[in-house]
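>>> With the sequence up front, the predicted model follows.
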Amino acid sequence: MRKLGSLLLLTVAIVLVLSGCANSKSKDSEKVVTIGSQKAVTPYYLAKEKKWFEEEFDKLGVKVNWVEVQGGAPQFEAVSAGRIDFFVTGNTPPIAAQNAGIPFNIIGVASTGQKNVGIVVKSDSAIKEISDLKGKKIAVAKATAAYDNLLRLLNHGGVNASDIEPINLQPNEAKAAYTGGSVDAWVVTEPFLSQTIVNDKSRVIADGSTIDYTSPAYYIGRKEVVDKHPEYAKAFLTVIKKATDWQAENLDEATSIYTSQLGMNTEVVSKVIEHVNFTLAPLDDKLQKTQQGVAQFLYEQKAIDKVPDTKQITNNQYVNEVLK
């Protein structure tokens, strides 16, 4: 009887071990893609709200995992740690990430706005044009797209960088300084630009369209995932195309979703969409030249220690296939 009991216990133990191994193997074989989440006016957000990513990746037997990471630097830190596979970001963070040796690809252009970065002043300000900025305090975050635009606009207006006093502030801090009157002007990006135009009645004295200069955003893919699973990149961009097209064709409904989910008023949302110029496109020669110029700018600002070749991290293959 004792032998029978021992045999029974041994049998149960073996079953449990085999069961555990099976469960472990099942978990290891589960296919998951991790997408960065952002609460912002962008077709990317619409696609998340409508669960279009889940629908598309389900066709591949892949589960979608969402992770909220705000800001370019934290996004690329997550890439380096293998915690995020796809996301959208501005044009300066990829250069710093490439300089740091983080493996990723730019797999598509998300926007091509020229009015999404601007110099604003209060409605009653005596500042009317770029030349009036001489001797003025200007809120701007250094080594960013905003600062890049400021220097280019100053040069266009015949103003030396040494003729102004840049106050290095992030958007939330800059808004407080600007509305409080401790700076004379603010170089600002979206959605803060549209918010201050609508809510503070600010005037834009110059923006990228003044000098035909684009400040794009990009879709990013972690290189290991793009290389091993090109079907993931195609699935991701397929959803982006669907969402971008849907927004263009259903602008009122899209605006309503943004307004209700993000807590922005309709006028602000409409201006953001107008300024940003959302798209899905490959990185063409003109944008590639612009991106390389931004890399040079960041080097001159001592934000990076060398100038990377930005073409090396550009991969247009999958966006071209999706757009066929």
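Perfect, I can see it now. Quantities reported herein were computed from a predicted structural model and do not represent experimental measurements. Residues are numbered from 1 along each chain as shown.

>>> all contacts plus neighbour counts: C-alpha atoms, from now on.
Will do.

>>> Give me the most central residue, this protein.
For the chain, residue 89 is the residue whose C-alpha lies nearest the centre (CA atoms, centre = their mean; 1.8 Å).

>>> List the contacts of that one.
Taking CA atoms under 8 Å, 6 or more residues apart in numbering, we find residue 89 in contact with 71-72, 217-220.

>>> next structured bit after the longest helix anywhere in the chain?
Secondary structure assigned by DSSP state H gives helix 2-29 as the longest helix of the chain. Per DSSP states H and E, the first helix or strand lying C-terminal to helix 2-29 is strand 32-37.

>>> got another, please set it beside the one above:
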Amino acid sequence: MRRRLAAPAALLLPLALLLTACGGNASAGTGTDTDGKGSLTLNVGDQKGGSEAILRAAGELKSLDYKIKWSTFTSGPPLLEAVNAQAVDIGGVGNTPPVFAAGAGSKIAVVAAFHGTSKGDAILVPNDSKLTDPKQLKGKSIAVAQGSSANYQLVASLKAAKLNLSDVKVKYLQPADALAAFTSGKVDAWAVWDPYTSQVLQAKQGRVLTTGEGVTNGLTFQVAAPGALKDQKKSAAIKDYLDRLRRATAWVYDHQEEWAKVWAKDTGLPYEVALAAVKRTYATRISVAVDKPLIASEQQIADAFTELKLIPKKVDFADFVDTRYNGGLPSSTTQPRPSKG
């Protein structure tokens, strides 16, 4: 009983995370400052337990030649709205919000990318479900956050099973409502991402029917405001910031328990859930170039949502990238690190 009651409450806590960039209209939280030298301030959009936490844990916020003003957002879309408004110079989101922002004609530029596994992006079913194959989803009800990375993962997973979105009953629900529907049996399945996947599995509230492995690109991005990129000093600060973030991302792989402890404390996640999500998803990420294969992969996502009329017009994703910080990074097609556990 304690586990069954505690898990839904815990799931409500990391709604501020939405680390793979779900939809929503949440606004920024209270900003914090990182000490640094000089008069330049870099305005960075973040999500709870995101870039600031990992940079601090890895010791990468020391000896800055500029100050960082952090603004915390509950999801990718409002963060990109702030980038478009030039209230934020740069911020981190998943693979889908930039597509929707591009569809809205926002002034954004993808400047850095990280490639990880998609094992944490899953379609979950209750433990006692009779579903054993994605092909059996036809006619079933599935909860998913509209415009999220899970939304695309659902579309792609159905396509791999030779099904269309119209073949299932989609229930567009944000995670808290989706959890309630999932645990009460009001939906047959839930398309979601880590750490929610890890929370459901750790609480033994469900099992994985299929994951995004092989059907989604596993990419996350840093997205900058074009105005900041035109500013020579800010552009240099962004380069330094990205270098630090890349080192911190690499640091996680060999410090998974240490990072899970920091992440759990920062977000309120149970340590066991945080560690499971780190091992399955976040430690696998590597820094990759913003290159032609990446653009082509994101174009597929854009075209899929345009076809579904969730994006109002054709998007040319190449118009929303800036490759100046690639600096000898490996191709976006480079395989991520293997999961540990």
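Right, received. Where do you want to start? Given the structure is predicted, the values throughout are model-derived calculations rather than measurements.

>>> who wins for most neighbours among the contacts of residue 89 of the first structure?
residue 220 (29 neighbours; other CA atoms under 10 Å).

>>> that older thread, kindly reformat the contacts of residue 89 of the first structure as a markdown table and extend each row with distance to residue 236 of the first structure.
Shown next, in a markdown table, are the contacts of residue 89 of the first structure (distance: CA to CA, whole Å):
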| residue | distance to residue 236 of the first structure |
| --- | --- |
| 71 | 20 |
| 72 | 19 |
| 217 | 16 |
| 218 | 13 |
| 219 | 10 |
| 220 | 10 |
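
>>> Show me where the first structure has its strands.
For the first structure, the strands defined by DSSP state E occupy 32-37, 63-68, 86-90, 104-111, 117-121, 137-140, 165-168, 185-189, 203-207, 217-222, 278-281.

>>> now for these, which one comes closest to residue 262 of the first structure?
Closest to residue 262 of the first structure of those is strand 32-37 (CA to CA; 13.4 Å).

>>> how close does that closest one sit to the second structure?
Overlaying the second structure shows strand 32-37 of the first structure at a mean distance of 1.3 Å from the equivalent residues (mean CA distance after the TM-score superposition for the first structure).

>>> relative orientation of that strand and strand 63-68 in degrees?
Orientation check (axes from the mean of the first three to the mean of the last three CA atoms, to 10 degrees): strand 32-37 of the first structure against strand 63-68 gives 30 degrees.

>>> Check the gap between residue 308 of the second structure and residue 164 of the second structure for me.
Separation of residue 308 of the second structure from residue 164 of the second structure (CA to CA, to the nearest Å): 10 Å.

>>> tell me which of the contacts of residue 89 of the first structure is nearest to residue 169 of the first structure?
Set against residue 169 of the first structure, the nearest of the contacts of residue 89 of the first structure by CA to CA is residue 71 (15.2 Å).

>>> To which residue of the second structure is the closest one aligned?
In the second structure, the residue paired with residue 71 of the first structure is residue 75, using TM-score structural alignment.

>>> do residue 45 of the first structure as well
Using TM-score structural alignment, the partner of residue 45 of the first structure in the second structure is residue 53.

>>> can you check residue 104 of the first structure too?
Residue pairing (TM-score structural alignment): residue 104 of the first structure is matched to residue 108 of the second structure.

>>> Could you count how many residues lie near its match?
Using other CA under 10 Å as the criterion, the residues surrounding residue 108 of the second structure number 27.

>>> Residue 254 of the first structure now?
Neighbours of residue 254 of the first structure (other CA under 10 Å): 20.

>>> contacting residues around it?
46, 247.

>>> Distance check, the aligned partner of it in the second structure against residue 52 of the second structure.
Using TM-score structural alignment, the partner of residue 254 of the first structure in the second structure is residue 259. Noted for residue 259 of the second structure: a distance of 12 Å to residue 52 of the second structure, by CA to CA.

>>> ok, now residue 326 of the second structure?
Separation of residue 326 of the second structure from residue 52 of the second structure (CA to CA) stands at 22 Å.

>>> for residue 309 of the second structure, same thing?
For residue 309 of the second structure, the distance to residue 52 of the second structure (CA to CA) stands at 36 Å.

>>> neighbour count winner among the two?
Set residue 309 of the second structure next to residue 52 and count neighbours by other CA under 10 Å: residue 52 wins out with 22 against 10.

>>> correct me, but the more buried one touches residue 43?
No - assessed by CA atoms under 8 Å, residue 52 of the second structure is found out of contact with residue 43, at 12.0 Å.

>>> If anything else comes up later, I'll come back, but that's it for now.
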